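In: sequence unknown, structure follows:
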């Protein structure tokens, strides 16, 4: 199998299962114009997040790592009337682009963007009584996964779904001697969620237009 095959299959999935969406296409176009890195989830992955939010019956979503709000919009569209999403973004420029994208999607009254290092803004969420959240998506800098997961658990309830992205790292996650901070952060996610008795978790390897990676899917008991 090659990346060319993975891309072709991803294109097939999108062509058959995901409707054309000028709004989301515009989000990706604006992100590129504004110089944001092209590291958004793929359309197939965005649809998966949308379906997971719906399956969980989530009314409150927390996202750690906004970028240009492509994944945020996918999740927020799955919320019922009165649902809310909070997304945390380190970069003021990325947050500005994200807010413009959110407005273009008609979700300005559903999604709140908080700016700053997530480990600084997460305590504010707790202080504001924003939780507990029903669905939490962790997709930020990987070395800080331990802190993000700790806060995700603090801001969860029994039944909360937690998804932690980019944990397979092209297969290098199995290298216990790796000095790569991203790999170490991925391994920490496995270790923390795997040993917490409150959590039931599994992980899926993925291939596609984003290459070879994967995510952890967990439910808080």
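Out: Sure thing, it's come through. Keep in mind it's a predicted model, so treat the numbers as computed, not measured.
In: going forward, measure contacts and count neighbours with C-alpha atoms only.
Out: Fine.
In: who touches residue 10 in this structure?
Out: 44, 208, 209 (Cα atoms under 8 Å, 6 or more residues apart in numbering).
In: roughly how far apart are the second one and residue 174?
Out: Residue 208 is 20 Å from residue 174, where distance means Cα to Cα, to the nearest Å.
In: Likewise for the first one?
Out: The spacing between residue 44 and residue 174, counted by Cα to Cα, is 26 Å.
In: Could you do the last one as well?
Out: For residue 209, the distance to residue 174 (Cα to Cα) stands at 22 Å.
In: With residue 155 instead?
Out: 29 Å.
In: okay, the two: which has more neighbours?
Out: Under the neighbour definition other Cα atoms under 10 Å, residue 155 and residue 174 were set side by side, and residue 155 has more, 22 against 13.
In: now the more buried one: how far from residue 196?
Out: Distance, residue 155 to residue 196, by Cα to Cα: 15 Å.
In: one step back: please indicate which of the contacts of residue 10 are buried?
Out: Buried members of these, counted by 16 or more other Cα atoms under 10 Å: 44, 208, 209.
In: any chance of those in JSON lines, with distance to residue 165 and secondary structure too?
Out: JSON lines is the format used below for the buried ones among the contacts of residue 10 (distance: Cα to Cα, whole Å; DSSP: H, G, I helix; E, B strand; the rest coil):
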{"residue": "44", "distance to residue 165": "14", "secondary structure": "helix"}
{"residue": "208", "distance to residue 165": "14", "secondary structure": "strand"}
{"residue": "209", "distance to residue 165": "15", "secondary structure": "coil"}
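In: One more to weigh against that first structure:
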């Protein structure tokens, strides 16, 4: 058995033991595949982790940078209160269309707002609109722009806001200073900003599973 197969089987075991079967989420993943979306959704275990963080934070306002088909969006939105709000940003209109259908299927369309267009432009618009701080911000979009997303996340934060960044290990490529991959450069700069930024206390966790070898950053904005 190769390593990835073992990781995938363990992921399946965790899912079977700890995550009840969910027909809606299965339909969401199926809709994403049928629409030809890239297979970048978080795993079920990772989706449940995001959901638990939302609950632990008692979050009412969430900002998600990178929607794809809305799988992670739904995991988080489901545990928001009735007056909660999740704003999610998606560049690709086709992805946003699929996500909107999935959000409606999950019955959280009254909580989720999908904004379509360049994320940096959408973030600037939110600032112009006077958007209130968010309780949790999930960064899971194009990695070259991760440093800019972090800067915006801090602008939309308050003391205690949780900021999570996904795909920050890149199969270990973050150790390769000579990498020519702009995604790796973006993530490395993301780390450098976190290192220098006094407003946030953060750590990173390496993960393995059905999605391969990667990881996430978890930070809390200081008071």
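Out: Done, it's in. The shown structure was predicted, so the numbers you read here are calculated from the model rather than taken from an experiment.
In: now for residue 180 of the second structure: what does it line up with in the first structure?
Out: With TM-score structural alignment as the criterion, residue 180 of the second structure lines up with residue 179 in the first structure.
In: quick one: contacts for residue 36 of the first structure?
Out: 67, 68, 94.
In: what about stretch 50-60 of the second structure, distance to the chain center?
Out: Relative to the chain's own centre, stretch 50-60 of the second structure is displaced by 13 Å; criterion: Cα atoms, centre = their mean, to the nearest Å.
In: buried sites along it?
Out: 50, 51, 53, 54, 59, 60.
In: got it, and stretch 34-46 of the second structure?
Out: The neighbour-count check on stretch 34-46 of the second structure (16+ other Cα under 10 Å) flags 37, 41, 42, 43, 44, 45, 46 as buried.
In: Name the nearest of those residues relative to residue 14 of the second structure.
Out: Within the buried residues of stretch 34-46 of the second structure, the smallest distance to residue 14 of the second structure is 7.3 Å, found for residue 45 (Cα to Cα).
In: Could you find the counterpart of the closest one in the first structure?
Out: Alignment note: residue 45 of the second structure maps to residue 44 in the first structure; criterion TM-score structural alignment.
In: Could I get the contacting residues of its match?
Out: 10, 13, 14, 18.
In: try residue 182 of the first structure
Out: 141, 142, 143, 169.
In: sec struct for it, please.
Out: helix (DSSP: H, G, I helix; E, B strand; the rest coil).
In: What of the one 10 residues further on?
Out: Under three-state DSSP, the three-state class of residue 192 of the first structure is helix.
In: Strands of the first structure, start to end?
Out: Taking DSSP state E, the strands of the first structure run over residues 60-64, 84-89, 111-115, 135-138, 161-165, 199-208, 211-220.
In: looking at these, which is closest to residue 103 of the first structure?
Out: strand 111-115 (9.4 Å).
In: what's the closest one packed up against?
Out: The criterion is 3 or more Cα pairs under 8 Å, 6 or more residues apart in numbering; DSSP states H and E, and the helices and strands that strand 111-115 of the first structure contacts are strand 84-89, helix 92-104.
In: and those as JSON lines, adding distance to residue 72 of the first structure?
Out: Listed next are these as JSON lines, based on distance: least, Cα to Cα, whole Å:
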{"stretch": "strand 84-89", "distance to residue 72 of the first structure": "7"}
{"stretch": "helix 92-104", "distance to residue 72 of the first structure": "8"}
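In: mind checking which of the ones you listed is nearest residue 23 of the first structure?
Out: Among those, if distance is taken as Cα to Cα, the winner is helix 92-104, at 7.1 Å.
In: Average separation of the closest one from the aligned part of the second structure, please.
Out: Here the mean offset of helix 92-104 of the first structure against the second structure after fitting is 0.4 Å, by mean Cα distance after the TM-score superposition for the first structure.
In: Could you do stretch 182-194 of the first structure as well?
Out: The superposed stretch 182-194 of the first structure is, by mean Cα distance after the TM-score superposition for the first structure, a mean 0.9 Å from where its aligned residues fall in the second structure.
In: buried stuff in that stretch?
Out: By 16+ other Cα under 10 Å, the buried positions in stretch 182-194 of the first structure come out as 182, 183, 184, 185, 186, 187, 188, 189, 190, 193.
In: Just give me the neighbour total for the residue nearest to the last one when sequence neighbours are not counted.
Out: Take residue 193 of the first structure and drop its neighbours on the chain: the residue closest to it by Cα to Cα, 6 or more residues apart in numbering is residue 199, 6.4 Å away. The local packing of residue 199 of the first structure (other Cα under 10 Å) involves 20 other residues.
In: Can you give me the distance of residue 137 of the first structure to residue 111 of the first structure?
Out: Per Cα to Cα, residue 137 of the first structure is found 14 Å from residue 111 of the first structure.
In: cool, residue 24 of the first structure as well?
Out: 15 Å.
In: More neighbours: which of those two?
Out: Using other Cα under 10 Å as the criterion, residue 24 of the first structure and residue 111 rank with residue 111 on top: 23 against 19.
In: Now do the closest residue to that one other than its chain neighbours: how many residues are near it, please.
Out: The shortest distance from residue 111 of the first structure to any residue other than its chain neighbours is 4.7 Å, reached at residue 85 (Cα to Cα, 6+ apart). For residue 85 of the first structure, the neighbour count with other Cα under 10 Å is 25.
In: list the contacts for residue 85 of the first structure?
Out: For residue 85 of the first structure, the contacting residues are 60, 61, 62, 63, 72, 76, 110, 111, 112, by Cα under 8 Å, 6+ apart.
In: Which pair of the residues you listed spans the longest distance?
Out: Farthest-apart pair in the contacts of residue 85 of the first structure is 63 and 110; separation 13.2 Å (Cα to Cα).
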